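J.: Here's my sequence, what's the structure:
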Amino acid sequence: MPERFPDQRHLSLSCPVTASPIVALLGAVCLLVGISAGTLPAQDDELERPEVLKLVFEGVDKANKGELQRSIATEESHCKNLLAKPFCLFTKWKIFYDRHYLEETEFRRDVLRIRVFYWKRGYREAEVDTVVQRGDKGVRITFKIDEGRPTRVSSIVVRRAGDVLTNREVGNLMRIRAGEPLDLFALDSSKVLLRDRLFERGYADGDVIVDTVVVDDSLKTAAIQMTVLPKWRTTVGKITIKGDSNISERTIRNSLVLKEGRVYRRSDLLQSQRNLYESNLFRQATIVIPPKGDSTKEIEVSVREAPLREMRTSGGFNTVDFIQLEQRFTRYNFLGGARRLDLRGVVGNILAPQLNGALIFKNVTRSLTPSEEDVFLRPTWSASADFTQPWFRDPRNSIGLSIFGHRRSAPDIFIDRGYGLSATFTRLMAYRAPASLNYRFEVTKVEAGDVYYCQNFGVCELNTIGALRRSQHLSPLSLSVFTDRTNDLFYPTSGYILRGDAEHASAFTLSDFRYNRVFGEANKYWAVGKRGAIATRLRSGFVRALESTSLAVGEADDPRGSILHPRKRFYAGGSQSVRGFGENQLGPRVLTVDPSRLKDDDLEGPECTDATIIDGSCNPNAADLPSSEFQPRPTGGTSLLEGSVEYRFPLWDKIGGAVFVDAAVVGEGSTTLVKGTGAITPGFGFRYYSSAGAIRVDLGFRPKLTEDLPVVTQIIREDGEIEIRALDARRRYSPVDATGGFLSEVTNRLALHLSIGQAF
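T.: The predicted structure is shown next:
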């Protein structure tokens, strides 16, 4: 039984007293604010009631402690949030700390609340005892719970009037099953799911009745009998629109999947309401059906219109693209008919020269020459104007037209400039399952180092490289399908996501870069315990260049058939890929080296000369030439197989942890994935679960991966021109060079990633 406290009236103000100047200052502020806010004459109820310092539940095994705690009125005092936690170590000021006091009447009721909590979940003999330990500053409360034996369901009989639902459908929709505890919430959920399925079949007035629940207290069993009554089939009658002023009634009707005379279904009702809200034309949109037992449903759509113009400015940063700013303007109901115009501009790489390699930011130009560094550190940008026509001939259809321009960069690989237009037709096949057909005509210009063209295109002669650098057409026709069946947008713990893309570019689509490309991705999530989850991802793809590409881009001789736009190649490594590697650092790469290092007289073994470099016979594997002299540059692959497994678990409040294993294989040219470049990297990380998504810190560990990589260097010809040369012999290269000592070797194997949003 709870201990009763004598009536004590006292006055207290908790402020820090310490020799630390900072904390002393906080204490002084605490005192001043306390006086100014009138906290000295504290309220009588707070003086009479002791503070709850700790709340403990013992014996809880079959229930969720979080749900149990939320079901009672008594709360323990606690720090308000994570940011206030450091301050709570020194002060219990009300700005940082929430105090909760013992209310004896509610405390006694909490015992009953806990018993009801268990009773509804099938534990009808649960017993609750309480222990209250009193201290000088407050009380510590313990609820001791004996859950007892559950009352289990012995049998379930569902009688069906008619054949609207099959026995198999009924079984799949039941959330309460024989042998499980008599959970009244599961029983109610079963009724709702069965009723919703009747509604979806067109029986909106159908009902599900629990006829009897017979409980045998001696055997701790319960027998359930239910009846499914479809009643009559329902159709949509007259639809009335109210509240429209600037938006035409025709526009509103076009958004509705519900049509007069059609079968009245639940999915059509929900999709109609989603269409109204997603149009952003309305602050509020309700669809009301008068509660009549009639087969024809008269529907009333009531709307409250929203502003038709919106402007938004946002910014962010990551460790690779530095600081980005975005400006967006949207005009809703542009030219009527719910059409929308979006104007968007983004600028990136802001302060890149100052932040490159500083603080948490990566050095993205480590392997570049000084002249190349400037190009990659210049601002990137993109701008677009998008016109969307929703509900094109059907509420599930939309079309879009767009004009765009951009300057993008993939650090250490290429810079991509382009402009053009695109047209898209989208069909919503089901809820959160769109399919899109897109045609995109783009004039593109790739700026990359000579090494990139030498390795990827097999072209090392500078005049030909210059031809490849000219503007080309990249105009694919693509088909995309997407399905999202997860239970949460930001933090899924169950369900799956499927995505598939197929692209074709040829002379038929007016493209100079010609290829076929296929990519697919599947994510699956399982709940673990109360708040944990296991997330898995598998993605794969391949791309193949068409033979006619070489002539179209101005390179007549392409024996390898390898001319692909770099944007269409596959890369692995990074915060949303294989986290043991930096961005795009897993996969086919080429090594660049200063020719003077190859000709160093101090090297052991055969010395390279200008002649051996020119004819390619120079051997880059001198014994005392360290790997650090060679700079790896990603070139991208033509096939990809990548998978990840991640266990996400709670730590404290909004802080979570994760352990993961990522793996990928990237193939090149006609090489099969079995012979491609691959790695398996484990790691761990922490997440802060904010309302905008997870703020994520991951640390990946890569193995000591040794590869035989091609080597490219440069020579100066007799006419003074620079020419790129690929050496015949490959270099035995390891990114984890042991020459720097044990600590250097360990740190070189780690990859730190800071980003927003889950990895997948």
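
J.: from here on, contacts and neighbour counts on C-alpha atoms
T.: Fine.

J.: in the stretch 651-760 of the chain, which spans are helices?
T.: For the stretch 651-760 of the chain, the helices defined by DSSP state H, counting those that start in this stretch occupy 742-748.

J.: ignore the last one, the stretch 1-150 of the chain
T.: Counting by DSSP H, counting those that start in this stretch, the helices of the stretch 1-150 of the chain are 21-36, 44-48, 65-70, 85-88, 104-120.

J.: and of those helices, who's closest to R589?
T.: R589 lies closest, by C-alpha to C-alpha, to one member of those: helix 85-88, at 46.2 Å.

J.: And the closest one, what's buried?
T.: Applying a neighbour-count criterion of 16 or more other C-alpha atoms under 10 Å, one finds 87-88 buried in helix 85-88.

J.: and what of stretch 489-504?
T.: 490-504.

J.: Just the ones of the residues you listed in strands?
T.: Of the buried residues of stretch 489-504, the ones assigned to strands by DSSP state E are 495-504.

J.: Check the residues you listed against S155 and report the nearest one.
T.: S155 has its nearest neighbour among those in G495, at 29.4 Å by C-alpha to C-alpha.

J.: which residues sit in contact with S755?
T.: 318-319, 575, 695-697 (C-alpha atoms under 8 Å, 6 or more residues apart in numbering).

J.: circling back to that earlier point, just send the ones in strands among the buried residues of stretch 489-504 back as CSV, with distance to Y431 too.
T.: Converted to CSV, these look like this (distance: C-alpha to C-alpha, whole Å):
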residue, distance to Y431
G495, 14
Y496, 14
I497, 13
L498, 13
R499, 15
G500, 17
D501, 19
A502, 22
E503, 25
H504, 28
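
J.: I'd like the structure of this one too, to check against the first:
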Amino acid sequence: MAKFHPGDQVSVQRTSNALDRLRKKYQKQNRLVAQISIPNRTYRPATNTVDYTFNIQPGPKVDIIVEGFKLSRRELRKAVPVFQENTLDEDLLNEGRRNLLTYLQTHGYFDATVGIKQHNEVGGDLLRAIYIVDPGERHKLAKVVLEGNHYFPSDLILPRMQIQPAGRLFSHGRFNQGLLADDVRGIEDLYRNNGFQQVKVTSKVQDNYEGQTNQLEVEIHIGEGPQTTVSSLTITGNHVMGLNDFPELSTAPGQPFSETNIASDRDALLDFYFNHGFPSATFEAAAKPMAADPECMNVTFTIHEGEQVFVDQVYVSGLRHTRPSTANQQLEIHPGDPVSQIEMLRTQQKLYDLGIFSQVETAVQNPEGKEPSKNVLVDVQEAKRYTFNYGLGLEFQTGQPAVGSNQPLGATGVSPRVSFDVTRLNFRGRANTLTLKSNLGRLQQRGLISYDAPRWLNSQNWHLSLTAFYDNTLDVTTFTSQRLEASVQFQQTVSRATSLFYRYTFRRVKASDIEISPDQIPLLSQPTRVGGPGLSFIRDKRDNPLETTRGTYNTIDEALADTHFGSEADFSRILLQNSTYHAFGRRRPDDRRYVFARSTRIGLEVPYGNTVIVEPGDPVPDNSSLVPLPERFFSGGGNSHRGFGLNQAGPRDPNTGFPLGGSALFLNNLELRFPPVTLPFFEDNLSFAIFHDAGNVFT
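T.: Below you'll find the model as predicted:
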């Protein structure tokens, strides 16, 4: 059960895993309070072995139920963290009570109460926790009104409040007296933080709003009072660090005066000093109103810098397979630098970013000592170097090519699929990665070997990739494509948003199972070598690459295939893409706004020399070669033109209807994306979009 056997090597990790397995075994039996420990360890020097004694107290089974309100088991498990944490204590039960109360309030039971009762069954083998619910009457918050606010507009205050009127997100609104009191305090804090020290906020709740039973209106009146501002700011005690070196402060002449801003400035200044080697720096603040105008304050910051501490040496430990130079290149703190917590944190982050360490810890040796120079210790734990992934499943494709049809819709294809991947991290101790990926099925056979050097030539801005690739794919309603490819690519990170890719690619392509004019079959199905350089430009200013709500995405992809680079076909290719995203709905949270997305793609392929692309049905000139079928532009499918099946847009063979691809592409996609809607079972994980696609492929 614990997978802890005599003869196994002793380690902290093995012992911890054994305890975790035993706990999970009892947790699956709902014994959430099971106590498992190792009270005794006996070392035997003669055999160099350790005897372990496991103490297991299974405890009672735990059952959690709700009385007084009908709640599904799924909602109960979602609300009560006992099920997620697999343990039982008062804190988790109380958190579950608060979650249940929030659930009831979001469904209109604003006056609901939830209590907890624990009960031990006779015999002590069952512990029952009962949530006793009194939902009260169901209400609906119809309206929230703000009055007296002049400095802050209602559009800024309302989204910050916890109470919310009925809408699409909360069908009955969200309200109770506790939330209202919190909102009143929150509005007062907002005004006080901006200099309104005498602000007064009151609230009034009106039931049966406009004669509607159980409908509520909340009125909030804000008495702003006078605003206190900063007249002058004086900073004293800074002897080593200059005023021009300080971070920007919230307290400044002409700005609102508040204790919150002073506390923020205190943290900013002390962080600044701590990160410049002043671990004992202190801060004091004083404020005095002007005699002529008590609403104007003269503020004084007094700093006691203390002694500055520098780095003596930096020691890195825990390197077993990693070259010391690989780790040392990521150090942001060096001998002679001030001891800086932020630079130590950046060192830790950069070492984690290598992807080869599972744990990184940094510390200052003898931090309480009075030495002017101290050692910085960096301890790392290397991650496992090998990762194996394997899978077995079924692959479905519709519309395989059918023989003798002008509309080659074909039949559905089904094939078992096996995948096997191996990843070797930290190859040769340089933080590089060697990867083997493969999958095998009747519809697709694919293998890839890649070597990635993310910090080529010790530069953070250069990435080297070497790739060898084999692919044999039965492409839906088009052809069987065989591709054997090798490439080398350099990625240059110009800025956070801009990247350049320089590559050379050499591949051997072949198309088979083609349904086109007989006189074109030999040219389109024979193996063809394609090789040449390429350049890609990417500028990505999206807020989120996966769920984009605003920003732009632009790409330029250029490639050249030429006989001077080993290619049997001569052609150039360029593909441009411009995408924009606009969110609207000002009063909605960011994840609940409507998004209008547009994407435009323009592609052009120009053959030259003895390479041509002919019109569908036209004969091929003597001594000429065609642009290989897999290298042409195709359109149609879920990621392209959604008005067509996969690769079905564009020129076709006049006899068989088989798609031939083309040398030019224009595609414009428009989408109006709606916020997620709350539905049974799906909750808020489903959203809808209206789209319009226009464009085609041309010869």
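
J.: quick one, which of the helices of the stretch 1-150 of structure 1 is nearest to E723 of structure 1?
T.: Per C-alpha to C-alpha, nearest to E723 of structure 1 of those: helix 85-88, 60.0 Å.

J.: tell me the contacts of the residue nearest to I655 of structure 1 when sequence neighbours are not counted?
T.: Spatial nearest neighbour of I655 of structure 1, chain neighbours left out: Y688 (4.8 Å); criterion: C-alpha to C-alpha, 6 or more residues apart in numbering. Contact analysis of Y688 of structure 1 by C-alpha under 8 Å, 6+ apart lists 654-656, 694-696.

J.: With distance to L474 of structure 1 and neighbour count as added columns, please give the residues you listed in CSV.
T.: Listed next are the contacts of Y688 of structure 1 as CSV, based on distance: C-alpha to C-alpha, whole Å; neighbours: other C-alpha atoms under 10 Å:
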residue, distance to L474 of structure 1, neighbour count
K654, 45, 13
I655, 45, 16
G656, 43, 19
A694, 36, 21
I695, 36, 16
R696, 35, 21
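
J.: quick one: the strands in the stretch 51-200 of structure 2?
T.: 61-67, 113-120, 126-134, 140-147, 200-206 (DSSP state E, counting those that start in this stretch).

J.: V50 of structure 2: neighbour count?
T.: 16 (other C-alpha atoms under 10 Å).

J.: Do I have it right that it meets T42?
T.: Yes: if you go by C-alpha atoms under 8 Å, V50 of structure 2 and T42 touch, sitting 5.4 Å apart.

J.: Correct me if wrong: G693 of structure 1 contacts D488.
T.: No: applying C-alpha under 8 Å as the test, G693 of structure 1 and D488 come out as separate, 11.1 Å apart.

J.: residues in contact with the closest residue in space to D207 of structure 2 that isn't next to it in sequence?
T.: Here the nearest residue to D207 of structure 2 in space, its sequence neighbours aside, is L216; by C-alpha to C-alpha, 6+ apart that works out to 4.7 Å. For L216 of structure 2, the contacting residues are 139-143, 205-209, by C-alpha under 8 Å, 6+ apart.

J.: can you do 7 Å?
T.: 140-143, 205-209 (C-alpha atoms under 7 Å, 6 or more residues apart in numbering).

J.: Mind jotting down where the helices sit in the stretch 351-500 of structure 1?
T.: 352-355, 370-377, 450-456, 462-468.

J.: and the longest one, how far out from the chain's middle?
T.: Relative to the mean C-alpha coordinate of its chain, helix 370-377 of structure 1 is positioned 32 Å out (C-alpha atoms, centre = their mean, to the nearest Å).

J.: Give the buried residues for it.
T.: With burial defined by 16+ other C-alpha under 10 Å, the residues of helix 370-377 of structure 1 counted as buried are 373, 376-377.

J.: could you dump those to JSON lines with distance to R579 of structure 1?
T.: Below are the buried residues of helix 370-377 of structure 1 laid out as JSON lines (distance: C-alpha to C-alpha, whole Å):
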{"residue": "E373", "distance to R579 of structure 1": "25"}
{"residue": "F376", "distance to R579 of structure 1": "23"}
{"residue": "L377", "distance to R579 of structure 1": "24"}
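
J.: which of these lies closest to T612 of structure 1?
T.: E373 (29.4 Å).

J.: if I line the two up, what does that closest one land on in structure 2?
T.: Matched by TM-score structural alignment, E373 of structure 1 corresponds to no residue in structure 2.

J.: related to what we said a few turns ago, quick one: which of the helices of the stretch 1-150 of structure 1 is nearest R539 of structure 1?
T.: Proximity to R539 of structure 1 (C-alpha to C-alpha) singles out helix 65-70 among the helices of the stretch 1-150 of structure 1, at 36.1 Å.

J.: how much does the closest one stray from structure 2?
T.: When structure 2 is overlaid, helix 65-70 of structure 1 sits 6.9 Å from its aligned residues on average, using mean C-alpha distance after the TM-score superposition for structure 1.

J.: any idea how far the residue of structure 2 most remote from its centre lies from P607 of structure 2?
T.: Going by C-alpha atoms, centre = their mean, the residue of structure 2 most distant from its centre is D622, 55.1 Å out. For D622 of structure 2, the distance to P607 of structure 2 equals 16 Å [C-alpha to C-alpha, to the nearest Å].

J.: got a list of what L281 of structure 1 touches?
T.: If you count contacts by C-alpha under 7 Å, 6+ apart, then L281 of structure 1 has 305-306, 308, 332 around it.

J.: corresponding residue for it in structure 2?
T.: By TM-score structural alignment, L281 of structure 1 lines up with I356.

J.: do K568 of structure 1 as well
T.: So, by TM-score structural alignment, K568 of structure 1 is matched to E631.

J.: With S644 of structure 1 instead?
T.: By TM-score structural alignment, S644 of structure 1 lines up with L670.

J.: Quick check: chain neighbours aside, which residue is closest to its match?
T.: L670 of structure 2 sits nearest to R598 (C-alpha to C-alpha, 6+ apart), 4.7 Å away.
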